[in-house]
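Q: fold the following for me, if possible:
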Amino acid sequence: MDSADYTAVALRLANADLSSLTAVRAALHDEPWWADRLHESDLAVLREVGAGLRRALDALLADDGDTALVEINNLLAAHPPRPRLSGHGGRDGAPNWHVHVAGPDAPAVDEVAAAAAWGLAQGVVQHGTTRWGRCQAESCDTYFLDTSTNQAKRFCSPRCANRMHVAAFRARRRS
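A: Below you'll find the predicted structure:
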């Protein structure tokens, strides 16, 4: 997994429904090696991490770099990454080299929390503080990272964009 993947984990956790283990596992469906090892007792930690991620993202959206810095550093202090090089999962016996953010025996919740904290920090390092957004579609508050060339992304997904564009089109046709 690379830093870009960890940024996606941070966003998925910030946007996730953390009310139940089933919902958390659904949010982490791309990481079954974590999702399948999480327990009900891990939800309190994940809720704390999710709240910290949202505070940091809200600070980035408000162009409050000082608060974002404090919030991200709080997450890193509470859930420090412990990087280790790994070479499993390759094809034909060749190693697939990548970095994990927790030791091989760490509980899944520790790795998810560290990955999310590290991912948000790396996202800010790689993309700066102005490329973070929140979906402008009605009834959607999803955070996203705008990697478009012109930094004009307003919606979290094509689905939300299409829904809003169709609604605007229908409203214009009615008038």
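
Q: going forward, measure contacts between C-alpha atoms and count neighbours the same way
A: OK.

Q: which residues in the chain form helices?
A: In the chain, the helices defined using DSSP state H lie at 3-15, 21-27, 32-35, 43-61, 65-78, 108-127, 158-174.

Q: and of those helices, who's closest to residue 101?
A: helix 108-127 (6.1 Å; C-alpha to C-alpha).

Q: for the closest one, buried residues please.
A: 108-124 (16 or more other C-alpha atoms under 10 Å).

Q: next, the second sequence, to be compared with the first:
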Amino acid sequence: MAESAQGFSAARRLLDVTEAVRADPGLPRAALAALLARHGERPSDLERGAFTEADAAELRAAAGRMAEVFAEQDEDRAAAALNALLEEHGTRPRLTRHDGHPWHLHADRKEGAGWGGWFLASGALALALLLTEHGRIAWGACAAAGCGRLFLGAGTGSARRHCSAACATRERVAAHRRRRRAAHPDGES
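A: Alright, predicted model coming up:
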């Protein structure tokens, strides 16, 4: 189960599912179910009859839409995208505590909505909370060449641009080497 120090994290679930689908757009239903179970979804809700192949396809499509929000770097456009998702898929959020989880904010599926609608509503709510808490976009896609992994950057300080310290370091070293080559085109140091 993916728990943060404070408890359940809808933002972490959103990130993990979205990144898994980006890595494998045809991620099998069973793999999606296992990932959701690790994030605390009830196993009975993820059995084949309750979480079908069609549900998995809907969830994969929703993850694709959320990847677009993760890639947005402009706060106003991100807020507009989140508001549109909340308008289209949202329900009244509520505090809940179930299955051993601590209290957390929960977005239920609208009447008749599927797994994709639930994922979009709960994901939009999670990112909206991050945006309001930090006053800026606190997520993104790694800016390192050849990476692009999604990340949550909800810590204090300036906004993150990289998924990890390793990617940030690689980018700084590459930029340094480019500057040195430009300053010394004959290879002199």
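
Q: returning to what we had before: can I get the helices of the first structure in JSON lines with distance to residue 135 of the first structure?
A: Below are these laid out as JSON lines (distance: least, C-alpha to C-alpha, whole Å):
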{"stretch": "helix 3-15", "distance to residue 135 of the first structure": "11"}
{"stretch": "helix 21-27", "distance to residue 135 of the first structure": "18"}
{"stretch": "helix 32-35", "distance to residue 135 of the first structure": "26"}
{"stretch": "helix 43-61", "distance to residue 135 of the first structure": "11"}
{"stretch": "helix 65-78", "distance to residue 135 of the first structure": "19"}
{"stretch": "helix 108-127", "distance to residue 135 of the first structure": "18"}
{"stretch": "helix 158-174", "distance to residue 135 of the first structure": "8"}
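
Q: out of those, nearest to residue 99 of the first structure?
A: Among the helices of the first structure, the nearest to residue 99 of the first structure by C-alpha to C-alpha is helix 3-15 (8.9 Å).

Q: outside of that closest one, which residues touch it?
A: 27-28, 46, 50-51, 53-54, 112, 115-120, 122-123, 142-144 (C-alpha atoms under 8 Å, 6 or more residues apart in numbering).

Q: same check, this time on stretch 34-42 of the second structure
A: With C-alpha under 8 Å, 6+ apart, stretch 34-42 of the second structure has contacts from 1, 2, 3, 8, 13, 16, 17, 43, 46, 99, 101.

Q: now stretch 118-129 of the first structure
A: Against stretch 118-129 of the first structure from outside (C-alpha under 8 Å, 6+ apart): 3-11, 53, 60, 63, 65, 72, 76, 80-81, 147.

Q: go through the contacts of stretch 34-42 of the second structure and name the one nearest residue 160 of the second structure.
A: residue 16 (17.9 Å).

Q: and the closest one? What does it align with in the first structure?
A: Alignment note: residue 16 of the second structure maps to residue 12 in the first structure; criterion TM-score structural alignment.

Q: residue 71 of the second structure now?
A: Match for residue 71 of the second structure (TM-score structural alignment): residue 58.

Q: how many residues are close by that match?
A: Neighbour count for residue 58 of the first structure, taken as other C-alpha atoms under 10 Å: 18.

Q: distance of residue 123 of the second structure relative to residue 94 of the second structure?
A: 14 Å (C-alpha to C-alpha, to the nearest Å).

Q: meant to ask about residue 131 of the second structure, not that
A: For residue 131 of the second structure, the distance to residue 94 of the second structure - C-alpha to C-alpha - is 19 Å.

Q: does residue 60 of the first structure touch residue 144 like I think?
A: No. Contact between residue 60 of the first structure and residue 144 fails when scored by C-alpha atoms under 8 Å: they sit 11.5 Å apart.

Q: what touches both of these two?
A: Shared contacts of residue 60 of the first structure and residue 144, defined by C-alpha under 8 Å, 6+ apart, comprise residue 132.

Q: count of residues packed around the nearest residue to residue 102 of the second structure once chain neighbours are set aside?
A: Excluding its sequence neighbours, the residue lying closest to residue 102 of the second structure (C-alpha to C-alpha, 6 or more residues apart in numbering) is residue 7, at 5.9 Å. When neighbours are defined as other C-alpha under 10 Å, residue 7 of the second structure has 12 of them.
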